[in-house]
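Visitor: Here's a sequence, model it:
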Amino acid sequence: MLAAMLKRLIPSLIVLAGLAWAPLALAQESTGIPAIPAFTVSPASGEGVQEYSVTLQILALMTALTFLPAMLMMMTSFTRIIVVFAILRQAIGLQSTPSNQILLGLALFLSIFIMKPVLEEANQVGLQPYLQEEVTSIEAVKLASQPFKKFMLEQTREDDLALFMRIADVTYDTPEDVSFWILMPAFVTSELKTAFQIGFILFIPFLVIDMVVASVLMAMGMMMLSPIIISLPFKIMLFVLVDGWALIMGTLAASYGI
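Guide: All right, here's what the predicted structure looks like:
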């Protein structure tokens, strides 16, 4: 019954919509107000170059924002930093201190500090010319991506890059010609490898403390007492005495040549 009523009402709704739209269109024509081009593509200066309307550019920008977290992990130093921080917390024996929010915020701002030269170069070569209407939006994206590509190439191992080139069955004459789709997974693989290498070095002193405390407790016959409870204050004290946070952050920044 409801379906039958809707079927009878649809033609009436269409007619009412047409009647409501007609005065608006006539008023717009009479006042001379131009219509807003919602989706237009016009040729720009340069062979084979097209410029999109502001509406399409905003749509593309809002769509790109959904990929911002993935871009943050795939194209910056964020991955290496957050993995090292997670391994460090595990090595000390702290399960939730510092909290995930603190580690993420610290990794984010340290990543911005490390990536500042790259961001400034991308702003100069890509964003500023676009704001001054010297290049189109597509050209601005290509120009702004070059500093990130250079940064990623400097931090990517040749073995990892060759691995994904072999998987994709492609070859390039120079590393600068490598596609982003090949460079991104190779860069992340190299970042994970470096992060685990740093994490291994971090684990050694804390592991030594755990072994010493476990040996002392066993020699004293205190089998039922957990060595982790006893070793945790000593590991925290060691980390504070060597100024661990400054040492870790300085090491991470130095690993990128800063």
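
Visitor: From here on, just use CA atoms for contacts and neighbour counts.
Guide: OK.

Visitor: After the host helix or strand of residue 61, which helix or strand is next?
Guide: Using DSSP states H and E, residue 61 sits within helix 54-66. Heading C-terminal from helix 54-66, the first helix or strand you meet, by DSSP H and E, is helix 68-75.

Visitor: now that next one, how far from the centre of its chain.
Guide: Chain-centre distance of helix 68-75: 2 Å, with Cα atoms, centre = their mean, to the nearest Å.

Visitor: One more sequence to fold, the one below, so I can look at both together:
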Amino acid sequence: MGRLRVIIALLLALAVFAGAPAAAQEIAPQPDALGAAAEAAVADGGLTRRIVQMFLLVTVLSLAPGIAMMVTCLPFMLIVLSILRQGVGLQQAPPNMLIVSVALFLTYFVMEPVFKDAWAAGVSPLLNGEITEQAAFTEMMQPFRIFMEARVDPGAVDILEDARPLETAPDPDGMTPLSLLVPAFVLSEIQRAFEIGFIVLLPFLVIDLLVASILMAMGMMMVPPAVVSLPFKVAFFVLTNGWVAVSGALVRGYS
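Guide: Just a heads-up that it's a prediction; the model follows:
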């Protein structure tokens, strides 16, 4: 009985070892198939290049809000519209989401030509495999450079350049480096937004002063002037079509 078990075990072992090469031969891919797959991968542009492009795309999308704040007119629009709402005296009307939405669409209206030029110069050739990522970034930033240099305050550039003279040397092509141009542009936009905000607040300040003077003359010193002047400011703003007038003036400032 013991010998029979040994013989059966040997026969099973031989069957396994005899079938292993055949199975391996069937599973193992042919060299021609591997070569064809490699050629197909190379012809398709390479897997590594696609992964790098996808990584860059995800990075840009995650940084899109910050980029929009730094190289577009979005900060200018947001600040002016927020000051305008404060001047009217309405704290939550329109709400913050609506203010941001209006500022975004006004920014897109102003920046649409720049976006188109950046896409045609850098993004489209990169997707077609005509230029490298570094060249695409340079070409894509060129329209934004032109836009920012047309709006930047030379005084802000000089102050920042004096702060770090060694690390903000001009580029070989003579243009201002981005590390200097971008912060100078943002500071210039904030300064210009507060200047426009001061002009926007003046009519509402006149209404507040008139209402306060009338209340003092009537002896109603306990009545808050802001409560009485609010309907007059809203009526004045509605009659002058204030939102459309201010938005049109902001857009025309970039033409």
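
Visitor: circling back: counterpart of the helix holding residue 61 of structure 1 in structure 2, which residues?
Guide: Mapping helix 54-66 of structure 1 onto structure 2 (TM-score structural alignment) gives residues 50-62.

Visitor: cool, and stretch 229-237 of structure 1?
Guide: Stretch 229-237 of structure 1 corresponds to residues 227-235 of structure 2 when matched by TM-score structural alignment.

Visitor: so how much does the match of helix 54-66 of structure 1 differ from structure 1 once superposed?
Guide: Following the fit onto structure 1, the mean deviation recorded for stretch 50-62 of structure 2 is 1.8 Å by mean Cα distance after the TM-score superposition for structure 1.

Visitor: before we move on, the earlier item: quick check: buried residues in the helix holding residue 61 of structure 1?
Guide: Across helix 54-66 of structure 1, burial judged by 16 or more other Cα atoms under 10 Å covers residue 56.

Visitor: what inclination does it have with respect to helix 68-75?
Guide: Relative orientation of helix 54-66 of structure 1 and helix 68-75, computed by axes from the mean of the first three to the mean of the last three Cα atoms, to 10 degrees: 60 degrees.

Visitor: And helix 54-66 of structure 1, what does it pack against?
Guide: Contacts defined by 3 or more Cα pairs under 8 Å, 6 or more residues apart in numbering; DSSP states H and E place helix 54-66 of structure 1 against no helix or strand at all.

Visitor: ok, how many other residues are close to residue 226 of structure 2?
Guide: Neighbour count of residue 226 of structure 2, defined by other Cα atoms under 10 Å: 15.

Visitor: What of the one 10 residues further on?
Guide: Counted with other Cα under 10 Å, the burial measure for residue 236 of structure 2 works out to 16 neighbours.

Visitor: Ok, the one 10 residues further on next?
Guide: For residue 246 of structure 2, the tally of surrounding residues (other Cα under 10 Å) stands at 16.

Visitor: May I ask which helix or strand encompasses the counterpart of it in structure 1?
Guide: Using TM-score structural alignment, the equivalent of residue 246 of structure 2 in structure 1 is residue 248. Element membership for residue 248 of structure 1 (DSSP H and E) is helix 244-254.

Visitor: Show me what that helix is in contact with.
Guide: In this structure, residues lying in contact with helix 244-254 of structure 1 by Cα atoms under 8 Å, 6 or more residues apart in numbering are 81, 110, 114, 239.

Visitor: Turn the residues you listed into JSON lines, columns for neighbour count and secondary structure.
Guide: Output for the contacts of helix 244-254 of structure 1, formatted as JSON lines (neighbours: other Cα atoms under 10 Å; DSSP: H, G, I helix; E, B strand; the rest coil):
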{"residue": "81", "neighbour count": "24", "secondary structure": "helix"}
{"residue": "110", "neighbour count": "19", "secondary structure": "helix"}
{"residue": "114", "neighbour count": "20", "secondary structure": "helix"}
{"residue": "239", "neighbour count": "16", "secondary structure": "helix"}
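
Visitor: residue boundaries of the helices in structure 1?
Guide: Secondary structure of structure 1 (DSSP state H): helices located at 2-31, 54-66, 68-75, 78-92, 100-122, 128-131, 137-155, 158-168, 180-219, 227-241, 244-254.

Visitor: Check the offset of the shortest one from the chain's centre.
Guide: So the one you mean is helix 128-131 of structure 1. Put simply, helix 128-131 of structure 1 sits 23 Å off its chain's centre (Cα atoms, centre = their mean).

Visitor: how big's the offset between it and structure 2?
Guide: With mean Cα distance after the TM-score superposition for structure 1, helix 128-131 of structure 1 departs from structure 2 by a mean of 2.4 Å once superposed.

Visitor: between the contacts of helix 244-254 of structure 1, which is nearest residue 73 of structure 1?
Guide: Set against residue 73 of structure 1, the nearest of the contacts of helix 244-254 of structure 1 by Cα to Cα is residue 81 (10.2 Å).
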